[in-house]
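[1] quick one, what's the 3D model for this:
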Amino acid sequence: MINYNLLESQIDNLAKSFAEAKPIRHLTIDNFLSEEVANQAFSVFPTMEEMDVLKDFRQDKAQDPAINKFNLIFSELVSQHLHSERFLALISRISGIPNLRTDSKLYAAGLAQGGNGSFLNVHIDNSSHPVNPWYRRLNLLVYLNKHWAEENGGNLELWSPDMSESVAILPIFNRMVIFATDKQSWHSYRRVNTLDGDTRKSINLYFFTEESADGTHYYHVTSFKARKNEILNKIVYPVDNLVRTVARALRPNKDAHAVLYEQKGKNDRKNP
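    Modelled structure (predicted):
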């Protein structure tokens, strides 16, 4: 399913590209899946109505970790390939992050989709797994958008902490992106413009370690930041982040709200 030959034959070059990328360490790989698998995943991708929708002033998209509800190709791709020891060893070498763990519960992961007007504003993800004592370390995205052009928007944006530098990555068909996640890994995606009814489709996964990115203990909720031209958000987001941080800290189980995918008989993998 995965183009392992491409990854394994270029592993040193890919690791170098990841390490040198700015403003966040990241890597983009096209033709990531075999053509047959990519086409099949595109053809059976669920509709927006079949997925859970997240819509507020921070975001407008569908996200669903319960991939067993959908075509078998998605659970096979995740469990047998993207969560395999072979692939885990590859992305560990590429990223330089040892002891990576997969998350069979697919916290905040699974399939994602956005129709016309969809967006995800600049943010850093929740630092930790809601059940296991793990820190989030890598985000992986596989895009399944045929005939996607710049005018369709939806570009993944990676930002420097002071918002002075960014890179935009077009979510074209069969493109995979991984990027490092830590306390300063600000990212977003631009508003989608698809008046023809098309949608921005992706498979989203996260990888964790027991150690934090900087070796210290920290916790933060998913926190949003305004772009330089977003005057109202510069006022709203700091207050919103603070309120959610305080509310989370007061809960006996601060991440009890998390929606998880229950895979019976599956264990989380650790890089050997």
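[2] from here on, contacts and neighbour counts on C-alpha atoms
    Fine.
[3] quick one: contacts of stretch 142-162?
    Stretch 142-162 is touched from outside by 23-24, 38, 41-42, 118-119, 165-177, 184-194, 199-204, with contacts defined as CA atoms under 8 Å, 6 or more residues apart in numbering.
[4] buried ones in it?
    142-146, 148, 152-161 (16 or more other CA atoms under 10 Å).
[5] starting at the chain centroid, how far to it?
    Distance of stretch 142-162 from the chain centroid (CA atoms, centre = their mean, to the nearest Å) equals 13 Å.
[6] Arg93: which of the buried residues of stretch 142-162 is nearest?
    Val142 (19.1 Å; CA to CA).
[7] quick one: that closest one is in a strand?
    Yes: the assignment for Val142 by DSSP: H, G, I helix; E, B strand; the rest coil puts it in a strand.
[8] which residue sits closest to it, ignoring its sequence neighbours?
    Spatial nearest neighbour of Val142, excluding adjacent residues (CA to CA, 6 or more residues apart in numbering): Met176 at 4.4 Å.
[9] C-terminal to the helix or strand containing that neighbour, what's the next element?
    Element membership for Met176, per DSSP states H and E: strand 175-180. Downstream of strand 175-180, the next assigned helix or strand under DSSP H and E is strand 186-189.
[10] against which helices or strands is that following strand packed?
    For strand 186-189, the elements it packs on are strand 119-124, strand 156-159, judged by 3 or more CA pairs under 8 Å, 6 or more residues apart in numbering; DSSP states H and E.
[11] next, the angle strand 175-180 makes with the next helix-or-strand element following it.
    Moving toward the C-terminus from strand 186-189, the next helix or strand (DSSP H and E) is strand 200-209. Calculated by axes from the mean of the first three to the mean of the last three CA atoms, to 10 degrees, strand 200-209 forms an angle of 30 degrees with strand 175-180.
[12] who touches strand 200-209?
    Taking contacts as CA under 8 Å, 6+ apart, the residues outside strand 200-209 that touch it are 45, 98-103, 106-107, 109-115, 129, 134-145, 154, 171, 192.
[13] got a list of what the residue lying closest to Leu77 once chain neighbours are set aside touches?
    Take Leu77 and drop its neighbours on the chain: the residue closest to it by CA to CA, 6+ apart is Met1, 7.0 Å away. Under the criterion of CA under 8 Å, 6+ apart, the neighbours of Met1 are 33-34, 37, 77, 81.
[14] including neighbour count, could those go into JSON lines?
    Supplementary listing: the contacts of Met1 in JSON lines, determined by neighbours: other CA atoms under 10 Å:
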{"residue": "Leu33", "neighbour count": "21"}
{"residue": "Ser34", "neighbour count": "13"}
{"residue": "Val37", "neighbour count": "16"}
{"residue": "Leu77", "neighbour count": "18"}
{"residue": "His81", "neighbour count": "15"}
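[15] to compare against the first, here's the next sequence to fold:
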Amino acid sequence: MSAVLTLPLDPPVLEQPLPPAAPQPRFPPASDFVSIRGVRLPRMELVDPSLFAPERVAQLREQLMAGQPFPHLVLDHIFHPALLELVLEEFDARPENWTEVKSRYESTRRSVLGPTLAPATQLYFDIIHSGWFIDWLSALTGVPYLLSDPKLFGGGLHESRTGATFAVHRDFNRHRHLGLKNEMVFITYLNKGWDPSWGSALELWDKKHDRCVTTVQPEFGRTILLPHGPVSYHGHTKPLQAPDGRPRRSVAAYYYSSPLAGKQHGDESASIFMKTHRVDRAKAIARMLTPPAFWMLARKMTGRA
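    Have a look, this model is predicted:
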């Protein structure tokens, strides 16, 4: 942790430059494995490494922005299938983790807030909550300083059973407990041998013309990145009718932003020392009396910006 000498002053808010993107994660050695219930998972292949090449990021960003009726991105097989098979196995591992959600608008089951996750499911969320993965999401969406939610409010494990529907809706604007702005949801489906005739596909709706424009089948290994916005209406209105009674399953996580992100609020981000030298107190007073733009220029010129 760095410490910066400061007095408890509160000058005006200053915009901070966006840190450089890091689309290339530091993958572990090829010989590095994690073992879950006897299944060896190569760490370097848990996520498709080709997704992080700069040219691929640019291509995916264009694809996302071209999505209709609003920006979204559908990707297949970006996670190692053995990892997702283990995650699927764990849906029945902890029955105490579930809560039933039933209303005239939806019928579904979700994991509770702050669930105790089994190993493979925890690994999946560790991956998508990692700094390098979030940097990738920021590069795709253009939203800097994304924040994850380890308690998985609104996310976690999702399951729909026979007859279940979810009316067309927009997701919540802000995290109920943290007050952070909802920026996007990231969903991976876990349904093997899916038949579109069973219903329950994800529908992306054009609110203005009151019609479904895009349908996404919840097939095993398919992931959708769905930025949140005023027109991002979606749902699955056709009741699930799988012939063998199988459920529709997915794992989901939301990402957020803070209204203070990228802004310097005085010296609130620095340590405050109880005792300071006279010369440093004088500097702090000079900083208070000098236009903030001067100090930002000085920091840039000295390489401290």
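[16] that older thread, which of the buried residues of stretch 142-162 of the first structure lies closest to Lys234 of the first structure?
    Looking across these and measuring by CA to CA, the closest to Lys234 of the first structure is Pro161, at 14.4 Å.
[17] pretty sure that closest one sits in a helix.
    No: using three-state DSSP, the secondary structure at Pro161 of the first structure is coil, not a helix.
[18] what's the counterpart of it in the second structure?
    In the second structure, Pro161 of the first structure lines up with Lys207, judged by TM-score structural alignment.
[19] ok, residues contacting stretch 96-104 of the second structure?
    107-112, 115-116.
[20] quick one: Trp148 of the first structure and Asn174 of the first structure, what's the gap?
    The gap separating Trp148 of the first structure from Asn174 of the first structure is 11 Å, by CA to CA, to the nearest Å.
[21] sorry, that was for Val131 of the first structure
    Applying CA to CA, the value for Val131 of the first structure to Asn174 of the first structure is 31 Å.
[22] so the two - more neighbours on which side?
    Using other CA atoms under 10 Å as the criterion, Val131 of the first structure and Asn174 rank with Asn174 on top: 24 against 13.
[23] who's in contact with that one?
    Taking CA under 8 Å, 6+ apart, we find Asn174 of the first structure in contact with 30-33, 38, 142-145.
[24] Tyr145 of the second structure contacts Ala139, doesn't it?
    No: the criterion here is CA atoms under 8 Å, and Tyr145 of the second structure misses it with Ala139 at 10.5 Å.
[25] where in the second structure does stretch 223-233 of the first structure fall?
    Against the second structure, stretch 223-233 of the first structure falls on no residues (TM-score structural alignment).
[26] ok, and the closest non-adjacent residue to His123 of the first structure?
    In space, His123 of the first structure is closest to Phe224, 4.1 Å off (CA to CA, 6+ apart).
[27] how close does the one you found get to Asp240 of the first structure?
    8 Å.
[28] now swap in Arg101 of the first structure and tell me
    31 Å.
[29] quick one: which of the two has more around it?
    For the pair Arg101 of the first structure and Asp240, the greater number of neighbours falls to Arg101 (24 against 14), based on other CA under 10 Å.
[30] how about that one, what's its match in the second structure?
    Aligned partner of Arg101 of the first structure by TM-score structural alignment: Leu147.
[31] residues near the closest residue to its match other than its chain neighbours, how many?
    In space, and not counting its chain neighbours, Leu147 of the second structure is closest to Tyr256: 4.9 Å by CA to CA, 6+ apart. The local packing of Tyr256 of the second structure (other CA under 10 Å) involves 23 other residues.
[32] repeat for Val47 of the second structure
    Neighbour count of Val47 of the second structure, defined by other CA under 10 Å: 21.
[33] that one reaches Ile78, doesn't it?
    Yes: with contact defined as CA under 8 Å, Val47 of the second structure and Ile78 form a contacting pair (5.6 Å).
[34] sketch out the helices for the second structure, chain order is fine.
    Secondary structure of the second structure (DSSP state H): helices at 54-65, 81-89, 119-128, 131-141, 278-289, 292-301.
[35] quick revisit: list only buried entries from the contacts of stretch 96-104 of the second structure.
    With burial judged by 16+ other CA under 10 Å, the buried subset of the contacts of stretch 96-104 of the second structure is 107-112, 115.
[36] in strands only, show me those.
    107-111 (DSSP state E).
[37] kindly reformat these as JSON lines containing distance to Glu55 of the second structure.
    Output for those, formatted as JSON lines (distance: CA to CA, whole Å):
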{"residue": "Ser107", "distance to Glu55 of the second structure": "41"}
{"residue": "Thr108", "distance to Glu55 of the second structure": "39"}
{"residue": "Arg109", "distance to Glu55 of the second structure": "39"}
{"residue": "Arg110", "distance to Glu55 of the second structure": "37"}
{"residue": "Ser111", "distance to Glu55 of the second structure": "37"}
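[38] okay, the closest residue to Pro23 of the first structure other than its chain neighbours and Ile124 of the first structure: tell me how far apart.
    Spatial nearest neighbour of Pro23 of the first structure, excluding adjacent residues (CA to CA, 6+ apart): Ser160 at 5.2 Å. Distance of Ser160 of the first structure to Ile124 of the first structure, computed by CA to CA: 11 Å.
[39] need the overlap of contacts for these two.
    184-186.
[40] in CSV, list the helices and strands packed on strand 186-189 of the first structure along with distance to Val53 of the first structure.
    Listed next are these as CSV, based on distance: least, CA to CA, whole Å:
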stretch, distance to Val53 of the first structure
strand 119-124, 12
strand 156-159, 19
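[41] between those, which one is nearest to Asn13 of the first structure?
    Closest of those to Asn13 of the first structure is strand 156-159, at 21.1 Å (criterion: CA to CA).
[42] for that closest one, give me the average deviation versus the second structure.
    Compared with the second structure after fitting, strand 156-159 of the first structure has a mean deviation of 1.1 Å; criterion: mean CA distance after the TM-score superposition for the first structure.
[43] map Thr165 of the second structure across to the first structure for me.
    Alignment note: Thr165 of the second structure maps to Phe119 in the first structure; criterion TM-score structural alignment.
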